[in-house]
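> Predicted coordinates and the sequence they were generated for:
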Amino acid sequence: MFERIAELAIRRARLILVVAVVAVALMGALGAGAFGKLLGGGYDDPASPSSRAGKVIDEKFGGEPNLVLLVRATEGDVDAAAARRGGRALTADLKKEENLANVISYWDTASPDLRSEDGRQAMVLAHVQGDDVERDENTKSVIDAYTGSYEGALTVKSGGGATVNAEMGTQSGKDLVLAEAIAVPLTLVLLLLVFGSLVAALLPLAIGLFAIAGTFAELFVLGSVTDVSVFAVNLTTALGLGLGIDYALLMVSRFREQLAAGSSVEDAVRRTVSTAGRTVAFSAATVAAALAALLVFPQYFLRSFGYAGVGVVAIAAISTLFVMPALFVVLGHRVNSGRLPWAGRGRTAVRAPLWGRLAGAVMRRPALTALPVLAVLLLAASPLLGITFGTPDERVLPGDAQSRQVSAVLREQFNGSDDAALHVVIDAPPGRAPLTTYAADLSGLEGVVRVESSAGTYADGRSAAADPGDKALGRPDAQQINVVHSLAPKSEAAQSLVEKVRTVAPPAGAQALVGGVDAELVDSKNSIGSRLPLAVALVAVTTFLLLFLFTGSIVQPVRALLLNMISLGATLGVMTWIFQDGNLSSLLGFTAQPMEVSMTVLMFCIAFGLSMDYEVFVTSRIKELHDQGADNESAVTNGLGHTGRIVTAAACLLAVSFFAFGTAELSFMQMFGLGSGLAILIDAVAVRGVLVPAAMRLLGHSAWYAPGFLRRFHGRFGLSEGGPAPVAEPEVLAESRG
């Protein structure tokens, strides 16, 4: 297959490049519309009890409160004449908004629960209607129209879940622009340092552009037929730029190496495609397999990263395999053009001496060198013993975000809020007596402030005096019951309350569904936790099969899986130490909170896939030398000598793309960027530099073991090195970076 690709590039190079340019233009035009198709949110399982409760409330009760307008009196308290007039006018205006439902105001109800303890502030609750895209737009419209000074008597701020999602979407776009403004110039500088010539440095950027444009077009198409998260854009740019550079770097390095070894341009292309091209194909397959595991989760936030990840990997690999050889044919020796002043014309060794010496030292004393590295990685993983999980809320936003400020006031100044209440939906019309008993039982649970129902309001297991109940909570075919509590949202106590509410027996013949932010968190954790073993199994099995087909050994895949799990554990442990335990919070500017469950799963899949990327890079050259007759020690030492510089450069370049997101204002994007970048560096240095040669030395010849029937299977179906015989490599390169 790779020989045919090389021959196609040699015969039709200019045609391939013309088609590529047209394809980029078309994909860019199509992908420009992707941003209008992508959604915020997507953290919940649509089949969970909390999501089903939310749908019933939307359909039959006008929706749960997801917008909180915190209104402060400019002078005096909220019952002063001017504040009262302004509050009533504000409420009337909000009720006229066709995209708002269930507008509940202190000035309409005089409920003390909607008034702050100091009397200076009051709440207006509402439900913003529409799907995720429409809801964000409607929320922004309300914020623009009503926040700030209102009629001179009031100051209005916006909070609640709808505002949080809208602000996260806006902040995500700002973070993306800043990250790319940092990553792209820095990447170009690093490429110039690595290659020492302008032409060679620009080739990887061309592949990255192709991958990003193609994936944006894919997201446009998918966003037109299914739900896709706006955060998929962040992964597309980081991974597209990084992997495009990784794959192109491997190809350019091998092509220049073959030219320096005396090959003709055509033979250099053939050898590059049959070796580095094969590595790119298998590397892409392993990364795509890891990211495809995200598709088993029902939350479209996670599935979206699977769509984007598999797409960007596939497009980066295809463009590398077809466009890059065509560029080599057209450029020929001009690939070294544009030599930079610091790139001298002396001669330097093909192999990287440092990596070769490191591999040799490790293989002489494998236990002595590997054990300290293992100890450090296990120590780094130790914070995982205390890990807890959550979902995004206003705390992921910067401190000056309106929704954060509103949330802080609600916790400090109000006695429970309907915005954070549990919403229980009963799917049958119970009689008044069973409904009363059920509401009273719920009100007796620890932490519950009151229970609101159509039969009345209850506290401490009994009815509040002279409260006839809210008739809007009753329908002929359903009942809504609001359980207002004083517990911190998404705390362990609040999650425990969800379980307690679900254990209270509903009226006979009825089913109770529990919704609200705390119920959504409980259900998200259960949903992801129940599917995580399947996702991990799919990653492990597909990776094992691909590495077996790549190496012909059953030991190499097991070795790779074990070492990758160790490096992943270290990465996740450090992220837990930072983002959950709060270390470095003052430096990075975030609020410590439980690890975001979806982002942790995403980081696991991405870091695992990228670890396998470098696994394939290194193992490919080791196997190539082993197949040429080198003994195990020589194959490992020389293989790392040849690939060490490439892996280091590729890791640094890819890490830059992710580390750029460390500048994000959204804390879970900070965690994603810093964690992914750290995982790449740990893998490239500690695992590839020390643990791989140590393991290969300890395993000896058994590193390449496979039972007879599997050797025969690999001989028939495995993808082995092909193409022309390698040109003998000189000890030095004619082209040098100095």
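Now that the structure is in, tell me what you want to look at.
> use CA for all of it now, contacts and neighbours both
Noted.
> Which stretches in the stretch 351-500 of the chain count as helices?
When secondary structure is read from DSSP state H, counting those that start in this stretch, the stretch 351-500 of the chain shows helices at 353-364, 366-381, 402-413, 432-443, 492-503.
> Report the inter-axis angle for the fourth one versus helix 492-503.
For helix 432-443 against helix 492-503, the angle by axes from the mean of the first three to the mean of the last three C-alpha atoms, to 10 degrees is 160 degrees.
> let's bring in a second model and compare:
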Amino acid sequence: MSSVLYSLGRWAVRARRLVVVGWLLVLVVVGAAAGLLYQGFDNSVTIPGTESQEALDSLAGTFPQVSGASAQIIVVAPEGATIEDDGVRGPVEDAVEEIADLEQVSAVASPWDEVGGASVSDDERSTLLTVQLDGDQSVITTETKDALAATTDDLTAALPAGAQASLGGQLFSTEFPHFSLVEVVGLVVALVVLLITLGSFVAAGLPLINAFLGVGIAMLVLLSTTALGAINSTTPMLGAMLGLAVGIDYALFIVSRHRDQLRDGLGVEESIARATATAGSAVIFAGLTVMIALVGLGVAGIPFLTVMGVAAAATVGLSVLVSLTLLPSLLAYGGERLRPRPRRERKAEERTAGRRKGRRQAPATGAHENRFFAGWVGAATRYPLLTIVVIVGAIAALSWPATGLRLALPDAGSLAEENPARVTYDLVAEEFGEGFNGPLIVTGSIVTSNDPLQLMDDLKTEIEDLPGVADVPLATPNETADTGIIQVVPTGGPDSEETKALVEEIRGLHDHFYETYGVDLSVTGFTAVGIDVSDKLGEALLPFAFVVVGLSLVLLTMVFRSIWVPVKASLGYLLSVGAAFGTVALVFENGVFAEALNVTRLGPVISFMPIILMGILFGLAMDYEVFLVSRIREDYVHGGDARHAIRTGFLSSAKVVTAAAVIMFAVFVAFVPQGDMTLKPIALGLAVGVAVDAFVVRMTLVPAVLALLGDRAWHMPRWLDRALPTFDVEGEGLTKELRLADWPEPGARDAVVARDLEVAGPGGPGRGVPVVGPVSVRVPEGGTLCVHGDAAAPVTALLLALAGRMAPDAGAVKVTGLVLPERAMSVRGRVAVVDGVAEGGRPAPAVDAALRDGASVVVVDRTEAVADRPEREALVGALARARAAGVAVLLGASGVDATDLLPGTSGVAVLDVGGGWGAPTTLTGADVPPPVEASPEHATDDLIDEDTHVQEVRA
């Protein structure tokens, strides 16, 4: 991957004008599409498979008058008056008639209706007009809402002085979140941090441009997709918040690496390409983890949450794509202006000591020295066990309030106090009781009843006697007498534990009602749907946590080739999540700093906050883990001193990780003061989670744990190391390729070249099985190598390693100019492998087929299986055709010499692996220079005939 990104970065530099214009055209096109296709957002919530949703869907066909959205108008008479007074009754009746004539209004209750009249308070001073609409919340037009508001305003004007009329209810229970100037503060903080970190206005502006373009395109695409399906109004705000944060951070990582390389004297184009390959690899890893976790929100099985996760994941993916294409082009335009001024105290040799022939070594002393961060890592690792105990204890204490965290869907009670719907909500609670803000609907088929009216009365009587029931204002069959509904007003509010207990109580009596009355009753309504959503999300939280933690274990094991590092990282992630949840509970449940953060009402937080926060924070935590620990691991691999590697790796990456975390925190926390109550707890949880994860867990706890473990932190069983694929997030593969670019010498065109190659046998080294090698060999284009030995397994292992089918365990290898194992996939496309046994002793046709497919190298193994004389002659002919076409040939045989398949000996190298696994082979006579400037471990004699390129290689 790093090689592909290296090529991509170089192309983006050379085609920078095309890239910039291309992205601007994309912005224009999606902007035009958004203007044509935008259909508005839909805040309705559906949850397939639950009792409340199935009952609501059934009512849409049998009792449509009560299945759609609803609104409420509360009228309060002046002090000392009642609604029966002419000054109140007349305007109310006029308003009811006017509302009934509105489009999309199916019914409106009046307090003076003989059947199903509007609710009236005990002192007859207030009435609650319920407006039933035709269709759910998503289809109610703005014109209908405006007409209801205008009628309410007219009613207020017609009422006597001291009277009130206020519009609210389910239809107005949520408001569209919007951007404000407060969010801009987060971007200003991000700009300041970038200036401090990068030290240049040009360099600091590039990450912001990168993030703005990515988020802008993503939001316009999101607006366009409203034509395809329902999208919640919180989705674009969540996507924008996350897109800005990751877009700035991902660009920061690449720009920071680019400037480090410029400081070391690298050319602009080469530096951009390498930064795209190295930091870009880590960006792809980080972006993928965030996207996987966000798409994993679909585990809950709730459509609007799945859409939210997919939209946010798409925004992150677009941010990654922009960072890998547009940003290199912008860096190219920056050119030499981005090169930092060299420090006077840094000598020329110190500037190049960290990179020798493209290979990054452990930082030289003082290369990244910073007193503040040096003191930080020193304090964290001086007494590691004490550091671990203190941090775990403190985070556990902060996490404890999360045990009381309650979840619910937001309603009008969460809106700002001056919002008309919130005013209505508070008035209803004051005049009638909190339960009138969230009535329940109990419904079922009554088609088998001989007396529907009596049946509904009986059911009403039983439900009225249940604890937690404040009133049952309506119990009636529909016009065809096949479905009945009972409106139940609980004593508690929509998000209270009392209301949830009442729903469970009624559902618990299902069998009783069925046996007694023959009615299959279900509980539904906006409040019941909210309860079911919260319950289903709560049930999905644990499986989602297992998926996320399991994913982090696998991914980090792939990256760091260690057991303890992934375990530590996953446990640290859980600590960060616990701290985020605990802080949200302290603020929104217990009221700590609630007024300062503009919390409009204490109580449950939005039910999908935990699962969204876990998904996003997982990806961000992996960011910091990768960028910090990968540098520590790299220094440990190069230096071998675990404790010193912690210090040097920390100092190399702490500044960038700190800047990234501060930017993330600033962007997230900016959405808290003026954010709506849907987004506010998510933003606060992410801000706290990022701060705790970056500064406490990754930059303090992680060094302490690594110091405590020492060398054991980097241990990994050999069998697991071979079983897991490698994910190169630091571009080590590219560094190796650049180091070997001119090896064995500039302009070399060898088919195969290997130096000190070792290949492990079954089980690998350390499990009692020796290796083949070290092998040093060189086969020119069109040349031939014959490998034979007493046993077949070591011959096959060596040939598969040279064919890119098996990873070598040590040494340097290039096949057709490509480095192994880094370019194994490309090598497999150029090298054909033919097995004499698998071909039934007839490998010649397979060799000819490989030639037709354009193979550059053909490997023919187990040629001893070709026993028949005609088949051997056919193979000799096929090999001759391959050699004549300039194709290199590698032959393998056990117990016999395969050179008889090659008439003549010109251009043939012979390798005898002898007794197999028990007799490792050190070759002589291989003229292969070392890939690095170091003394070769094995002395060699030059036995190459310059004219014929014949090597006589003996074990």
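Great, that's in hand. Being a predicted model, the structure only gives us computed values, none of them experimental.
> related to what we said a few turns ago, could the helices of the stretch 351-500 of the first structure go into CSV alongside distance to residue 37 of the first structure and mean neighbour count?
Below are these laid out as CSV (distance: least, C-alpha to C-alpha, whole Å; neighbours: other C-alpha atoms under 10 Å):
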stretch, distance to residue 37 of the first structure, mean neighbour count
helix 353-364, 47, 20
helix 366-381, 39, 16
helix 402-413, 25, 19
helix 432-443, 42, 20
helix 492-503, 34, 17
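> mean shift between the helix or strand harbouring residue 617 of the first structure and the second structure?
In this structure, residue 617 of the first structure is located in helix 597-627 according to DSSP states H and E. Superposing on the second structure and averaging over aligned pairs (mean C-alpha distance after the TM-score superposition for the first structure), helix 597-627 of the first structure comes out at 2.0 Å.
> circling back to that earlier point, of all the helices of the stretch 351-500 of the first structure, which one is nearest residue 659 of the first structure?
Distance to residue 659 of the first structure, taken as C-alpha to C-alpha, is lowest for helix 366-381 among the helices of the stretch 351-500 of the first structure, at 19.1 Å.
> hmm, back to that, centre of the chain to the following helix or strand past the helix holding residue 617 of the first structure, how far?
Downstream of helix 597-627 of the first structure, the first helix or strand assigned by DSSP H and E is helix 632-659. For helix 632-659 of the first structure, the separation from the chain centroid amounts to 25 Å (computed by C-alpha atoms, centre = their mean, to the nearest Å).
> which residue numbers in the second structure go with helix 632-659 of the first structure?
Mapped onto the second structure using TM-score structural alignment, helix 632-659 of the first structure spans residues 642-669.
> Using TSV, lay out the helices of the stretch 351-500 of the first structure together with distance to residue 58 of the first structure.
TSV is the format used below for the helices of the stretch 351-500 of the first structure (distance: least, C-alpha to C-alpha, whole Å):
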stretch	distance to residue 58 of the first structure
helix 353-364	61
helix 366-381	43
helix 402-413	22
helix 432-443	21
helix 492-503	20
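> Out of these, flag the one nearest residue 727 of the first structure.
Using C-alpha to C-alpha, the helices of the stretch 351-500 of the first structure put helix 353-364 closest to residue 727 of the first structure, at 21.1 Å.
> and residue 612 of the first structure, how many neighbours?
By the criterion of other C-alpha atoms under 10 Å, residue 612 of the first structure has 26 neighbours.
> now residue 336 of the first structure
18.
> and it, how far is that from residue 345 of the first structure?
Distance, residue 336 of the first structure to residue 345 of the first structure, using C-alpha to C-alpha, to the nearest Å: 11 Å.
> Residue 722 of the first structure too?
Distance from residue 722 of the first structure to residue 345 of the first structure, by C-alpha to C-alpha: 33 Å.
> Could you do residue 605 of the first structure as well?
Distance from residue 605 of the first structure to residue 345 of the first structure, by C-alpha to C-alpha: 43 Å.
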